[in-house]
Every structure is written in C-alpha cells, then in structure tokens.
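Visitor: coordinates only, sequence not included:
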C-alpha cells in the first residue's frame, strides 16, 4: 500500500536525521537506558520479538531475542540497524500495513505511536504477527510534556521530533481493546529524563508508583495481551444529515467503506434547495443500500437526526457529516468498540490529533475546549469534544427522544447518553477542512445557544416526545 503525504513526510524526516540518530541517543543516553531497562524487564531473554519502528534496533537487541525482526519506514535507519545488529532481520516496511507468516511472542512499539497516522491499523498489524496470548508493549510520550520537549528541541537538547502527536494513554488503551487486546498493565515511567546523581534514581524509582504524581511522568507504558474477545453482530445505519451539499454528497456516499455487515446508508435531506435531491435520486439507482428521506423545509441538523433515528431500519446508528470534515472511512473506528461491548455510545473527538490546516479556526478550537469542559462538569463525565458530528449509538436508546430542541443535536445526544447511564467512550478522529461549500454553523449565535443548552441540561434533562 502506498504511503500518504503525511507518512512520506514522516519517512523523510527520519531519513534526514538518520546520520545523527546515534549522536542524539548518546546525548540522551540516560533516557534511552531507562527505556531499554523497561523492555528487558518485561520481555524474557530468548523470546521471539518484532519491533515496529525499530530505528537502529538498540531496544530490540537489548532484549536478546532468539528470533528478532525490526521494521521501519526509514531505509537509512534500517541500513544502520543492519550494520549494528547483523544477527537480526530487518525490513523497510510501514508498521501500519505490515503482515508476515512468522509469529512472535512480543511486539515492541517504542516512541512509535506518536508518529503514526493510523494508530488502530498499526495495532491491528501487531495482532496479526503475534502468537496467541502474545503481548504488545507500548511506550509513548505523555502529552503534558509537549511544551517542555518543544523547548528542549529548540535548544538542541534532544532529537528533532518531526511530525508527531502525543496521545493520552487512555486513547491508546481503547484502541488496543478495540483491536482484540486485553490490558495487562498500564503505567508511567521516567520523572526526570536526565541523570542527576542520586536524585534521578530516587525520583524515577518512586514517582511512577505514586498516584496523581505519576501523571507527570514523561513516558506512558502499556502492556496488552492478544485475546479472542466475544463479539456481537449488529446492523448499521450510516446516517448523513445534508443541507445544500451538492458539492460533497456524492463523494461522501461513495467513500463510505463497504462493510462486511448488514448496513444501510440513510441520507436525510434537510430541505435542500440546490441539486442535492437530484444527485441523491441518481445515486439511489446505483447504490442499492442507499435510502433517502426528504424534509419539506430546512429545520436544522438536530431535526434531520431525529428523522434519521425514526426512519432507521438497523440496530446501530452512526452519524456522519456530509462535508467529510471527518473521513467517511473512519466509521470503522466506531464499529469495533460497539461489537466488542466496549461502549454503548461513542463520541468522536477532533481535538486530540493535530488538525489539517484551516480545518478549525483557533478561536473555535478554544471555544470547543471550553464548552467541552463545561459539559464535562455538568455531566460529571470527561468529554473532550462536544460538537464533533460523528457519533455512534443504538437506535433503541434514542427512539422517542426529542433532539430538535437544540439546533445541532450534539448536546442532547450526549446528555441522554449520560442520563440513561450508557457506557460512553470517545474515539479520536482526524479533522479536515470542509471539502466544498461553507459551514452552516454561526459561531457567535450558535455558541451562545450551546452554552445555554449546556446549563439547562444541568437542571433539566432533555424531554421525550
């Protein structure tokens, strides 16, 4: 599979710094020695080990495997790894699309997650090369350290990071569970990444075990075991509310992945006055599982969602915005957690990954953050993005609920999920600039309404019809 533009950018970055790679590791040798010790402690000598994103393979070698394989996207780093550790096998491959007939006891991902474009896909790849009950061991950077590491990089105290996004361990844990892993342990490592005699040893030995304080450690750790979790089959309605989306609707519908499940594509045309209705009529003749409902007049997205729930013929509803600011292909991220029983209501969150340029203005991002904090306080449940349109839930839980009391429907859906005591989970999604047309949201007036409805929710739950 060919690399995306962002993956090529990552590959080029590591090719550029390959010659200085060992220099930077030597400069920060204390940090890397602690990482190696963590992996040596958790991987028995003589195991079969594969390392995704192996770079120069010093961690792989430190584990002393009987069979070792390292893969990396950078051909220059692989050349260095072959020279340093000729006893092991190395391949220039992308961890996100890797498969091989050999099976391993352990898979290492050290400082890799932060540079992956498609984390769930890489975790799925690791599952494919592990033995039954094989273990995936991940170390990643705590996002709280991002400003500190950015400053250290500018001062040339650490290796240039390149394109990256530090992800909270809770999301990595959720991705692992959704791909069929059981979490064995999760924790923290390294409070002080530089060697200060006595002090570093003392604090790095104690702080990772102290609740609350360990949240400030540099490294997040996760050990997960491959299992065969029970899975339930459900049918799905991909619900697309659309108003004047003539430039987007055809591409959006065609990009929805073909699911190996019973599903329908249900477009609710919210009284469009452009050519959206004609495009949908034509598509219905080409796509057999496409259904449409046309509203007589434009009544807002919440009303369209309400009609979608009423007209859905399937078990689970996945809402997808027609503007493709969240990729249609990402609906797969919402299906596996539902089928594995990890959640009954899944909320997409756009505020975890780095965004595409121009996807969201900075003031809107700040407003989203503040509104999410307010709603989290009201619902007593952590929500990082209240206004992401992509959500998944069971139809049975929202039949008869009046959603259109709030123009967009997001707050009502979240509030009802909490009131019904549904298991709520968030899934990070990539957020892109709208492909064509313009947003229907009015920043100031809609923003004030969101705050109003959030405060109302604190005292009065949304009413049923």
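Guide: Now that the structure is in, tell me what you want to look at. All values reported here derive from a predicted model rather than from experimental measurement. Residues are numbered from 1 along each chain as shown.
Visitor: CA atoms for contacts and neighbours, from now on please.
Guide: Noted.
Visitor: how distant is the helix or strand hosting residue 220 from the center of its chain?
Guide: Remark: residue 220 resides in strand 219-226, with elements defined by DSSP states H and E. The chain centre lies 16 Å from the centre of strand 219-226; the measure is C-alpha atoms, centre = their mean, to the nearest Å.
Visitor: quick check: buried residues in that strand?
Guide: 219, 220, 221, 222, 223, 224, 225, 226 (16 or more other C-alpha atoms under 10 Å).
Visitor: can you tell me the closest non-neighbouring residue to the fourth one?
Guide: Nearest residue to residue 222, sequence neighbours excluded (C-alpha to C-alpha, 6 or more residues apart in numbering): residue 186, at 4.4 Å.
Visitor: can you tell me the number of residues neighbouring that neighbour?
Guide: A count of neighbours around residue 186, defined by other C-alpha atoms under 10 Å, yields 16.
Visitor: hold the first one in mind and look at this next one:
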C-alpha cells in the first residue's frame, strides 16, 4: 500500500517539478517519497541555508505542517531563504480521513507519531499569506490510497479530480510562490506581433505602441502574406530609425510558430504578444506591463469578456465558444481563465525560456500560440492574472480564424490538456 501511495504522490509532484528541476524535500518524515521521485534531495529545515535553496526550483513539504507547533514561524523561516522563482509544494491530509489514519497508525501501517494539526484549506491559505507566500494552485487527490487493479486507476485518475468526488480526497497538494519584493529598476519589453495580410495595420501598430520600459523593442514576424505586408514592414523599419524594430519571416505556419520565432529573437526582460488586427488596443499594453512589472503575477492574460465590446468585434457563436472553453480550461488548469483565446499574453523572458526548455511534455501542438503558453505556465505554477480590455472591431483585412476548424482543434487540446494536467 505504501509503495503505491507514494508512487501516486510522486506523480502529482512531478506534474510541476520536472526531472531537470532542483527539488528539495524539507524535513522528510520518511524516505519513501524521495525514493519514488528519484533525484530529490532531503534537508532538515534547521540546516537550510540561503546557499542551499537559492538554486532550488521546488521545496516539498510532505505533511510537515501537521506536526509543527508554530506553522507561521516555520514558514517564515523558509520565506527568508527562498528566491522569487522558487515554488513550495505543500502536501496536507484531509481531516475526513483522520479515523482511517489513526487506525493505520495503530496497525503499524504508518509512522507512530500522530498528527497534531489538521488544517483546512483556509488555514493553509492564511498561513501562506501571513508569511508572504501566495497560493497559486490547489489540487485534491487520492480517494483510494491502496491498489486494486483497474479500480484504483479509475478512481484516483478519473474520478478523484471531479468537483463532488474531490471533497472526499485524502491528499491536498498546494503550490505557492513567494510574494516578490518590488524592484527599483524598470524592465524593458519585447512586443511581438505576428503579421499575416496586415499591411494596412503596420503604421498604426508602430504609432500606437508606446514606450513602457526604458529600452523597448518591437518585433514583427511575417507569415506568408498575399498582400504587401512584408514590404510595408521593411519600409517601416527604415522610416523609424529611432525605434528598435526587428522584422523576420516565419519558418513554419500559424500564429504559434510566428510567436515562438519572435520570442526567440527577443532580448528584453518582458515578452508581450500583440495581435496585428488591433482588436486589442495597443494603448492597453501598459496595463499588462504594470501587472507583471509590479510582481502581481507572472503570467498576464488578456480578457475580452468583461467590458462591453464593439458590435462586430465578436460573433455570438464565437462568444459562446470562448465562454465554454474558458470554463473548461479553468477546471483543467486549476486557475481561473475567463478568456483563454485573447491574443495578448505577457510573461518574463526568463520564465518563457524555462517553459520552452520543457515544452516536450506537451509538444509543439498549438497553432495559435495561446495554449502552449497557458499550459506551460500552469505546469510551472506561475501566478496568473487577467487584465480586462475593450475588444475592438477589425478595421482592416479579414480574420485568420476558422470558427469550426479551430473550434474542433480546441476540443482536441482540451482533452489533451486534461490527460496531461488533470487526470494523471
């Protein structure tokens, strides 16, 4: 039973902590978890030093909070050592299972020491806030902690994550981040624009994208246009020698490919995507900049579904589809997304490079470029926040989105993400 249970637990931790990450289990109560995870270090909290954890990507606390006499002081000591990029994976056990756990202890199936703290979700969240951590994601897992062929897989993989069943789960997995300290310097921005058949919008983009950081750049990636978009980009670069404007032709097809090429060309601290159709006003980009530069979040997603939008900005069936996919992906990802398909997304270059280095977990499956980033950010435990924008009508050209074909692709990606992130 113990071997099966710890194998389950290691799967949930490995969803976030990839083999290339440095993972430290703090105050390990037994060696089973580290054996199941492989490559994880164990370290006592009273011997932790800043040098030990400054390169750590994840600190794992498996049941520790149940035994601490002063949880706030315990987490406070940890907060003083960790870097902004470090994530805490805190595992607690549900009080509903207390009689079963006590019986297992009496039968010698687990360690003799009984838990002294039985913490509700609100308690864990409160302790994190008191010690300058912020909860990013919570999962409830494991309804059947012992192995029965086929049945255990059905219950723990497919039923336990469901809204009603998860209230009965034994294990709670919390992912938290340190609340970052405000930086004195202002980071610069690389704004990436995928441009296909958008010749009439190029001048507008350049004139309306204003400076946010001290040394911003504007990157256009052209994607096989049938109009004179490429020629217009070359002229615009020559006409604005005072602006850092980079232009390139994409190698493959689709917005996702163009965005990845633009991000590879980027040299600034913050990466932004701006759709070339200008349905998201460039004047709203400073709102995204403020949200990420202040540390409020690490992945900023635009939302077109808060403010009233212009009459022809989005067709009715498209809006219904957006709302459905937003709800479905919010459930799968464990973080709220009101509008997954808004093209404007922002993250730091450092986090993007970490995301790209581990893209093989999902693969290069996303022709839009949106879900590649959303899925990766979710798996990394990045804090997500949405910035509402007023969605505008397209004034030049025609949309590159096919409602039914791309809708079917989104359904495929939803199923794919469910298997990779939720039903594991």
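Guide: Great, that's in hand. Predicted, not measured: the structure shown is a model, and the values here were computed from it.
Visitor: circling back: quick one: contacts for the residue nearest to residue 222 of the first structure?
Guide: Shown in contact with residue 186 of the first structure (C-alpha atoms under 8 Å, 6 or more residues apart in numbering): 220, 221, 222, 223.
Visitor: ok but it is inside a helix, no?
Guide: No - Residue 186 of the first structure: not assigned to a helix; according to DSSP: H, G, I helix; E, B strand; the rest coil it is strand.
Visitor: what range in the first structure matches the helix ranked longest in the second structure?
Guide: For the second structure, the helix that runs over the most residues, judged by DSSP state H, is helix 316-333. Under TM-score structural alignment, the alignment places helix 316-333 of the second structure onto residues 362-379 of the first structure.
Visitor: that stretch: how far from the chain's middle?
Guide: Centroid separation for stretch 362-379 of the first structure versus its chain: 19 Å, with C-alpha atoms, centre = their mean.
Visitor: buried residues, it. List them.
Guide: Buried-residue list, stretch 362-379 of the first structure, by 16+ other C-alpha under 10 Å: 368, 369, 370, 371, 372, 373, 374, 375, 376, 378, 379.
Visitor: so for the first one, what's the nearest residue that isn't a sequence neighbour?
Guide: Same thing as residue 368 of the first structure. Excluding its sequence neighbours, the residue lying closest to residue 368 of the first structure (C-alpha to C-alpha, 6+ apart) is residue 385, at 6.5 Å.
Visitor: now for the strand holding residue 220 of the first structure, which elements pack on it?
Guide: Judged by 3 or more C-alpha pairs under 8 Å, 6 or more residues apart in numbering; DSSP states H and E, the packing partners of strand 219-226 of the first structure are strand 130-141, helix 169-178, strand 181-189.
Visitor: where does stretch 6-13 of the second structure end up in the first structure?
Guide: The aligned range for stretch 6-13 of the second structure is empty, by TM-score structural alignment.
Visitor: buried stuff in that stretch?
Guide: Buried residues in stretch 6-13 of the second structure, defined by neighbour count with 16+ other C-alpha under 10 Å: 6, 7, 8, 9, 10, 12, 13.
Visitor: for these, give me CSV that also has secondary structure and distance to residue 406 of the second structure.
Guide: Rendered in CSV, the data for the buried residues of stretch 6-13 of the second structure read as follows (DSSP: H, G, I helix; E, B strand; the rest coil; distance: C-alpha to C-alpha, whole Å):
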residue, secondary structure, distance to residue 406 of the second structure
6, helix, 40
7, helix, 37
8, helix, 35
9, helix, 36
10, helix, 35
12, helix, 31
13, helix, 33
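Visitor: which one among these gets closest to residue 310 of the second structure?
Guide: Nearest to residue 310 of the second structure out of these is residue 12 (C-alpha to C-alpha; 43.2 Å).
Visitor: do you know how far the closest one is from residue 208 of the second structure?
Guide: From residue 12 of the second structure across to residue 208 of the second structure, the span is 45 Å (C-alpha to C-alpha, to the nearest Å).
Visitor: what does residue 336 of the second structure give?
Guide: To residue 208 of the second structure, residue 336 of the second structure is 30 Å away according to C-alpha to C-alpha.
Visitor: so for these two, which residue has more residues nearby?
Guide: Each of residue 336 of the second structure and residue 208 has its neighbours counted (other C-alpha under 10 Å); residue 336 has more, 18 against 12.
Visitor: SS state for that one?
Guide: Per three-state DSSP, residue 336 of the second structure ends up coil.
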